[in-house]
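Student: sequence isn't available, so here's the structure alone:
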């Protein structure tokens, strides 16, 4: 089942062999034996490409559950001597990378022998990982209403207007929303949580921004803004932890836009002792840790 899980994740027998350090013939034999034992076609090979069947994905989900159960057993047995083992899996959207290190570093200092697998990606990829039940927790805003989940309000996320510190608007003590419409903006891509907040805000206030560029990276946007190519609306946390010089926050009417980060977990997923401990630690400490870093 470990071999089959690796096949689902790599879609390649050769990569499975490489990943698990066993020969390709052994991989093929084990996969064939699993299909025979379950009397089900779990995958098909077409033009040397592996395609997982619907039954195969069902087996994969069950395999993840079995692996989590064994890992949980190991953690709970070890917990008799303290929380000294286990892997915590968290997937976060790219903007959340600016505050998660503070929380995770504090947690790892308290439990130095645990491992953390942190995945940072765009919103669509994080939601895909949720659907595949790959992680203990997910951090993002604007959770889809049609997707059932256990959502814990986590951190306030303030979006502010950023400009180069040489921009003419930095000399204005206060800026109206209407004034923003006269300047080009560098925007996040459609589908990102930041862009969703901006689009909803603009719709509510009948605001039309001039979109000069669209970039999928907060870091790249800050570089272009610092060069004076446009304004941007980004999370305040990206500026608080920025290593890009020459940026400033503008005082604009109706800003900041405030929304909420959520710590999300799969409905029905049995949390390991480690995951339960992290959830309790995060609820208790996240605001204190983030406020102390500002």
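Tutor: Perfect, I can see it now. Worth saying up front: this structure is predicted, and the values here are computed from it rather than measured.
Student: from here on, contacts and neighbour counts on C-alpha atoms
Tutor: Noted.
Student: strands of the stretch 51-200 of the chain, start to end?
Tutor: 87-93, 115-121, 137-140, 150-164, 184-187 (DSSP state E, counting those that start in this stretch).
Student: centroid residue for this structure?
Tutor: In the chain, the centroid-proximal residue (Cα atoms, centre = their mean) is residue 92; its distance is 1.7 Å.
Student: how much space is there between it and residue 137?
Tutor: Between residue 92 and residue 137 the computed distance is 8 Å (Cα to Cα, to the nearest Å).
Student: likewise residue 184?
Tutor: Residue 184 is 37 Å from residue 137, where distance means Cα to Cα.
Student: tell me which of those two has more neighbours.
Tutor: residue 137 (24 against 16; other Cα atoms under 10 Å).
Student: tell me the contacts of the more buried one?
Tutor: By Cα atoms under 8 Å, 6 or more residues apart in numbering, the contact list for residue 137 reads 89, 90, 91, 263, 264, 265, 266.
Student: can I get those residues in a markdown table including distance to residue 52?
Tutor: As requested, the contacts of residue 137 are exported to a markdown table (distance: Cα to Cα, whole Å):
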| residue | distance to residue 52 |
| --- | --- |
| 89 | 24 |
| 90 | 25 |
| 91 | 24 |
| 263 | 31 |
| 264 | 27 |
| 265 | 25 |
| 266 | 23 |
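Student: with those in mind, which one is nearest to residue 244?
Tutor: residue 91 (25.2 Å; Cα to Cα).
Student: put this next to the previous one:
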């Protein structure tokens, strides 16, 4: 059926994607806009942790996956499509919120909430600290950006989060992004698949869409 639709040039049929958990703050918006243009697409969207996304990627179980930290592996093809900005986030009214040019060492003395080891955000944080001969002793380790965001909102501590995850809370003044030297960290989101994989018409059309339209859709 996919071959027949491709011959007719119609973009319809299944679209199978796996996305790291933080992607839930932007992928549904991108997919929603895409489906307005291509209502015949049948999306299957799985949000899970980085280890599981990597497993599915290497087993070729999806059209492609979306992640922020890609391994150095020549078997993979990666397409950067969106900036991933990481900031140090604190609850509104935190004593450090009005300070400028904070040293990371001072922030690390706060109750620091992190993702579990192996997650993309934790990898970025650990590499940054390692480059400065520092390390974090987490006050709490939580399994998703949403759980960390809720903990910060509750006043439990501070954390490094993708700014995609806190757009609403930042806009409404519930969370503050601290002014810390070396931050924000600017990374990228990538669409990734195995080298040599032949994408379906649906998958290649959606890939083209996120490569060209992500910033327009999300900056609205």
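Tutor: Sure thing, it's come through. Being a predicted model, the structure only gives us computed values, none of them experimental.
Student: before we move on, the earlier item: with adjacent residues omitted, what lies nearest to the residue nearest to the centre of the first structure?
Tutor: Excluding the flanking residues, the one nearest residue 92 of the first structure by Cα to Cα, 6 or more residues apart in numbering is residue 139, at 4.6 Å.
Student: which residue lines up with that neighbour in the second structure?
Tutor: Matched to the second structure by TM-score structural alignment, residue 139 of the first structure sits across from residue 66.
Student: so what's the residue count around its match?
Tutor: 27.
Student: can you map out the helices along the second structure?
Tutor: In the second structure, the segments counted as helices under DSSP state H are 2-8, 27-37, 50-58, 104-108, 120-131, 145-153, 167-171, 201-218.
Student: who wins for proximity to residue 84 of the second structure among those?
Tutor: Nearest of the helices of the second structure to residue 84 of the second structure, taken as Cα to Cα: helix 120-131 at 10.2 Å.
Student: in the first structure, what stretch matches that closest one?
Tutor: Against the first structure, helix 120-131 of the second structure falls on residues 193-204 (TM-score structural alignment).
Student: again, but for stretch 145-156 of the second structure
Tutor: Under TM-score structural alignment, the match for stretch 145-156 of the second structure is residues 218-229.
Student: buried ones in the matching stretch?
Tutor: 218, 219, 221, 222, 223, 224, 225, 226, 227, 228, 229 (16 or more other Cα atoms under 10 Å).
Student: what are the contacting residues of that stretch?
Tutor: 94-95, 162-167, 184, 186-188, 215, 230-232, 234, 238, 244-247.
Student: circling back to that earlier point, shouldn't the residue nearest to the centre of the first structure be in contact with residue 120?
Tutor: Yes. Between residue 92 of the first structure and residue 120 there is a contact at 5.1 Å, judged by Cα atoms under 8 Å.
Student: number of nearby residues for residue 212 of the first structure?
Tutor: Close neighbours of residue 212 of the first structure, defined as other Cα under 10 Å, add up to 13.
Student: about what we covered before: show the contacting residues for the match of residue 139 of the first structure.
Tutor: Here residue 66 of the second structure is in contact with 17, 18, 19, 20, 23, 189, 190, 191, 192 (Cα under 8 Å, 6+ apart).
Student: in the first structure, what residue corresponds to the third one?
Tutor: Here residue 19 of the second structure is matched to residue 92 in the first structure, going by TM-score structural alignment.
Student: who's in contact with that match?
Tutor: Residue 92 of the first structure is in contact with 118, 119, 120, 121, 126, 138, 139, 140, counting by Cα under 8 Å, 6+ apart.
Student: ok, it to residue 33 of the first structure distance?
Tutor: To residue 33 of the first structure, residue 92 of the first structure is 37 Å away according to Cα to Cα.
Student: any idea how far the match of residue 139 of the first structure lies from residue 126 of the second structure?
Tutor: Applying Cα to Cα, the value for residue 66 of the second structure to residue 126 of the second structure is 21 Å.
Student: next: residue 97 of the second structure.
Tutor: Distance from residue 97 of the second structure to residue 126 of the second structure, by Cα to Cα: 23 Å.
Student: likewise residue 213 of the second structure?
Tutor: Counting by Cα to Cα - residue 213 of the second structure and residue 126 of the second structure are separated by 32 Å.
Student: what of residue 179 of the second structure?
Tutor: Distance, residue 179 of the second structure to residue 126 of the second structure, by Cα to Cα: 19 Å.
Student: circling back to that earlier point, so how far is the match of stretch 145-156 of the second structure off the chain centroid?
Tutor: 22 Å (Cα atoms, centre = their mean, to the nearest Å).
Student: stretch 109-128 of the second structure now?
Tutor: Averaging C-alpha positions (Cα atoms, centre = their mean) puts stretch 109-128 of the second structure 14 Å from its chain's average.
Student: contacts made by it with the rest, please.
Tutor: With contacts defined as Cα under 8 Å, 6+ apart, stretch 109-128 of the second structure is touched by 49-51, 67-69, 135-145, 148, 156-162.
Student: which of the residues you listed are buried?
Tutor: 49-50, 67-69, 138, 140-142, 144-145, 148, 156-162.
Student: for residue 148 of the first structure, what are its contacts?
Tutor: Per Cα under 8 Å, 6+ apart, neighbours of residue 148 of the first structure: 266, 267.
Student: oh, I was asking about residue 180 of the first structure
Tutor: Contacts here follow Cα under 8 Å, 6+ apart; on that basis residue 180 of the first structure touches residue 209.
Student: map it across to the second structure for me.
Tutor: Matched to the second structure by TM-score structural alignment, residue 180 of the first structure sits across from residue 107.
Student: what's the counterpart of residue 128 of the first structure in the second structure?
Tutor: In the second structure, residue 128 of the first structure lands on residue 55 (TM-score structural alignment).
Student: actually residue 252 of the first structure, not the one I typed
Tutor: Under TM-score structural alignment, residue 252 of the first structure pairs with residue 180 in the second structure.
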